[in-house]
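structure, please.
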Amino acid sequence: MNTKDVSISSKFLGKNLKSPLVLVAGVLNMTASSLLRIAETGAGMVTTKSLTLKPREGHKGPVVVESEHYILNSMGIPNPGVVEGLKEVELFKENSDTPLIVSVFGTNQNEFVELAKMVNDSKGDFIELNLSCPNVLDEVTPSFTVIENMVEIVEKVKKISKKPVIVKLPPHNRIKDIAQALEKVGVDAVSLINSLPGMVIDIKFGKPFLTNRSGGISGPALKPYAVKLVYEVREVTNIPIIGIGGVLTGSDAIEMMMAGAQCVGIGSGVYYRGIEIFNKVNREIKRFMRENGYKNLGEITGKAHSFS
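Below is the predicted model of the structure:
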């Protein structure tokens, strides 16, 4: 079997994808031109930076700590605001048929509803509710880490949204309960996991390295935990999943799909392997499929559950 005999095309909420790989929110996705670059280098779907009602500058630096095994960031969701952000969405969709997720962040339920109304009039294919950014949780009222509050937001957005609703989930110890509760109120898909809260101390000065003190951990150190939570969500629901967390290679992507993800998000991997990571991982997935007798991704997705 050669690479021409295998297919990595995928389907997500009715949209055809050339690849299961998704650019996640927050990485090289502020402008239409950067999104187009990613789409041209092998991503099957792209996500905007999380957009807010008004422009945000984000936190003051330093906001990033990089290491071999993880990236810790506290960017604070810098973005031009939803009005300007959706202009970039329109420009992107005029030049590409690659499906696009509009990610949004609000500090309360009403803001999420207003954002969803604005996304309704855009050319974005899906809306993603970022309910789990660890860098700005102190701004949120009421807390999105409370399951009942998450459910209320999703219910309100579902009532008015013309787009399929995706919820970005946190690395929560009650992930099964969250997923089941969201499935009951009709969420269309989930993406998981968002970054894990963490801190790095600058031992020369004896203080937290980040100005905001703590931040979100992403990168390869996060992958085993992400795979576990994806597996657990698939165990108890039939919600389509975008698996996110430390995916750098084709093997990582295969692992995430075997845990139950239909699509696989790549974010920090761009820093580790460059913008060509999407093409590289696509080739690695095809090679794995060829060498192991798989013809399509349907034969891979959720396979780990056949042994439970």
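
every contact and neighbour count from this point should use C-alpha atoms.
Noted.

tally of neighbours for E84?
Applying other CA atoms under 10 Å, we find 15 residues neighbouring E84.

tell me which element it falls in.
Element membership for E84, per DSSP states H and E: helix 82-95.

tell me the buried residues in the helix or strand just after that helix?
Once helix 82-95 ends, the next helix or strand along the chain (criterion: DSSP H and E) is strand 100-104. Neighbour-count burial for strand 100-104 flags 100-104 (criterion: 16 or more other CA atoms under 10 Å).

which residues in the protein form helices?
Counting by DSSP state H, the chain has helices at residues 32-40, 82-95, 109-120, 147-160, 175-184, 223-236, 250-259, 269-273, 277-292.

using CSV, lay out those helices together with distance to V22.
Below are these laid out as CSV (distance: least, CA to CA, whole Å):
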stretch, distance to V22
helix 32-40, 9
helix 82-95, 16
helix 109-120, 20
helix 147-160, 22
helix 175-184, 21
helix 223-236, 16
helix 250-259, 11
helix 269-273, 11
helix 277-292, 9
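
now show me the structure for the sequence below, then we'll compare the two:
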Amino acid sequence: MLASGVIDNTGAILKRVGKFAGAVTTKSISPEPRKGHETPTIVELEERSMLNAMGLPNPGIENFKGELKIAKTGEAPVILNVVAKDIKGFVEVAEKLGSFADAVEVNLSCPNVKGGLEFSQSAEVAGDVISKIKKVTKVPIIAKLGPNVNSISEIAKAVEKAGASGITAINTMPAMEIDVETGKAILTNVSGGLSGSHLRPIAVKCIYDIYREVKIPIIGTGGVLTGEDAAELMMAGATAVGVGTAVWNEGPAAFQRISKELNDFLDRKGYKNASDIIGISHGKNV
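Below is the predicted model of the structure:
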């Protein structure tokens, strides 16, 4: 499936990508329009990794409603990613737009905007956000968690108890690069979110820890560049896998390639289907 934050938020583009992906997730939508950070906002790193500090640019609730309706006419389920500076804002976006989507993904953990991590640092706060959103929308709620917390397992248990139907793990990791010629940070925002292959081992550990503590499905994201990468996240406990950096590099063709590579891996190892490998690193289904 398409991970949040990768492509432009137009309904036409999401609809087109939906022809290749099992589901599509919008960029984060906030109550009011956001301009985002000034360029440069992306730094490409070695080994197909990248830093991004987009600053959550988006058109806001009223301007995105029409785009969401267009995206919903496509073939794939549409997941609305919501973000806000306070709980009231999260609730507002979910209440006004949730009914136009198949699910709501709550961005509790954006690392490159002021205050973006506050909602994922406390199990109590994260649970409170989810419980209040659950009161205003009937669609499934997915909590998107970040890796830079004391215990992601405790956060996961809290959002499950609050009524989340699933968890996306993980968001990007705060990081930065300095231009040694100038001595200055390359990104205008100084720091950004690390994604791609460098993030994958962190994602695997987080997914592994979450799987041990909750019963709800996990969408694994973070460094899925090949079919075997997808298999690794599923073995850690992911039920489904989100793809971001690979799509940014290759376009929608990345979905077909990764899917074929995963199926080839399953055939080579003698598995009947992808569900056979979910959580096997925990000693199950072996």
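
TM-score of the superposed pair?
For this chain pair, the superposition-based TM-score is 0.94 by TM-score structural alignment, normalised by the length of the second structure; 283 aligned residues with a CA RMSD of 1.7 Å.

now tell me what touches the helix holding E84 of the first structure from outside.
30-33, 35-36, 48, 51-55, 79, 115, 118-119, 122-124 (CA atoms under 8 Å, 6 or more residues apart in numbering).

are any of those buried, and which?
30-32, 35-36, 48, 51-53, 55, 79, 115, 119, 122-124.

nearest to S218 of the first structure, of these?
Of all these, S218 of the first structure sits closest to T48, with 17.9 Å by CA to CA.

might one say that the closest one is in contact with N29?
Yes: the pair T48 of the first structure / N29 is scored as a contact, 5.3 Å apart, by CA atoms under 8 Å.

picking that back up, what angle do the helix holding E84 of the first structure and strand 100-104 make?
Interaxial angle of helix 82-95 of the first structure relative to strand 100-104 (axes from the mean of the first three to the mean of the last three CA atoms, to 10 degrees): 170 degrees.

so which bits of helix 82-95 of the first structure are buried?
Quick answer for helix 82-95 of the first structure (16+ other CA under 10 Å): 82-83, 85-86, 88-89, 92-93.

now stretch 191-211 of the second structure
191-200, 202-204, 206-211.

that stretch maps to which residues in the first structure?
Per the alignment by TM-score structural alignment, stretch 191-211 of the second structure matches residues 214-234 in the first structure.

if I look at K184 of the second structure, how far off is A175 of the second structure?
14 Å (CA to CA, to the nearest Å).

who touches both of T48 and N29 of the first structure?
Residues touching both T48 of the first structure and N29 (CA under 8 Å, 6+ apart) are L35.

ok so, going back, dump the buried residues of strand 100-104 of the first structure to a markdown table, plus distance to I203 of the first structure.
Formatted as a markdown table, the buried residues of strand 100-104 of the first structure follow (distance: CA to CA, whole Å):
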| residue | distance to I203 of the first structure |
| --- | --- |
| L100 | 42 |
| I101 | 40 |
| V102 | 39 |
| S103 | 36 |
| V104 | 36 |
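
which one of those residues is nearest N194 of the first structure?
Ranked by distance to N194 of the first structure (CA to CA), these are led by S103 at 12.7 Å.

need the contact list for the residue mapped onto that closest one from the second structure.
Correspondence of S103 of the first structure to the second structure, assessed by TM-score structural alignment: N81. Contacts for N81 of the second structure (CA under 8 Å, 6+ apart) come out as 4, 25-29, 104-107.

same deal with F20 of the second structure?
252-253, 255-256.

buried subset of the residues you listed?
Counted by 16+ other CA under 10 Å, the contacts of F20 of the second structure give 252, 255 as buried.

from the contacts of F20 of the second structure, pick the one nearest I278 of the second structure.
So of these, ranked by how close each gets to I278 of the second structure (CA to CA), first place is F255, at 19.4 Å.

tell me if I'm right that the closest one and A21 touch.
Yes: F255 of the second structure lies in contact with A21 (CA under 8 Å); the separation is 6.1 Å.
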